[in-house]
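need a 3D model of the sequence below.
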Amino acid sequence: MAHHKSAIKRIKQNAKKNARNRHISSTLKTYIKRVREAVEAKDKEAATVALKAAIPVIDKTATKGVIHSSNASRTVSRLTKLVNTLG
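Predicted structure coming up:
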């Protein structure tokens, strides 16, 4: 265990950030999964609704720094392409 005040503080901060990042990542994965499931079910309407719900979550995750902005952009692009294949 750390003995310095600053080290103890960093441990607390890291634990807090880790919990927040895990929650945000988990939420992100859930939204992406909903889009993919709707596409697998060949339900264009549900896939479109799920995509519209997922895009802000993906962007917010990138803004928070949990994922890189390029990763967010790539994910949105791929999901959009996937939904458009149902057309």
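
CA atoms for contacts and neighbours, from now on please.
Fine.

what are the ranges of the helices in the protein?
In the chain, the segments counted as helices under DSSP state H are 5-40, 44-64, 69-84.

let's see this one next to it:
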Amino acid sequence: MANTSSAKKMVRKIARRTAINKSRRSRVRTYVKKVELAIVAGDQPAAQEALRSAESELMRAVSKGVMHKNTGSRKVSRLTARVKAMSA
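Just a heads-up that it's a prediction; the model follows:
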């Protein structure tokens, strides 16, 4: 348990940041899931539209420090490849 006042403050700050990061991570997963559902349904226009918003959301998470830059890029790349493969 935290003893000093600064340690207690850090516990409060960490709890706040954790809640914010959890919310952002959840939001990213939701957007990625929308792309995957459109891919499974075979709806290419919807998949492309969902991909555009998912890419934006992933890069926002990267800029906020929720995920690493390479992780965000990898996820965008894989989703893009899957959407592109639908037309082939």
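
quickly compare the helices of structure 1 and say which is most buried.
Burial of the helices of structure 1 is given as mean neighbour count (mean count of other CA atoms under 10 Å); helix 44-64 ranks first at a mean of 18.

how close does it sit to structure 2?
Compared with structure 2 after fitting, helix 44-64 of structure 1 has a mean deviation of 0.5 Å; criterion: mean CA distance after the TM-score superposition for structure 1.

now that helix: how far from the chain's centre is it?
Taking the mean of its C-alpha atoms, helix 44-64 of structure 1 sits 9 Å from the chain's own mean (CA atoms, centre = their mean, to the nearest Å).

pick out the residue nearest the middle of structure 2.
What sits nearest the mean C-alpha location of structure 2, by CA atoms, centre = their mean, is residue 28, with 2.8 Å.

tell me how far that residue lies from residue 36 of structure 2.
Look at residue 28 of structure 2 and residue 36 of structure 2: by CA to CA, to the nearest Å, they are 13 Å apart.

give me the common contacts of the two.
Counting by CA atoms under 8 Å, 6 or more residues apart in numbering, residue 28 of structure 2 and residue 36 have no shared contacts at all.

so what's residue 7 of structure 1 up against?
Going by CA under 8 Å, 6+ apart, the list of residues near residue 7 of structure 1 is empty.

roughly how far does it sit from residue 13 of structure 1?
Where residue 13 of structure 1 is concerned, residue 7 of structure 1 sits at a distance of 10 Å (CA to CA).

same check on residue 23 of structure 1?
With CA to CA as the criterion, residue 23 of structure 1 and residue 13 of structure 1 are 16 Å apart.
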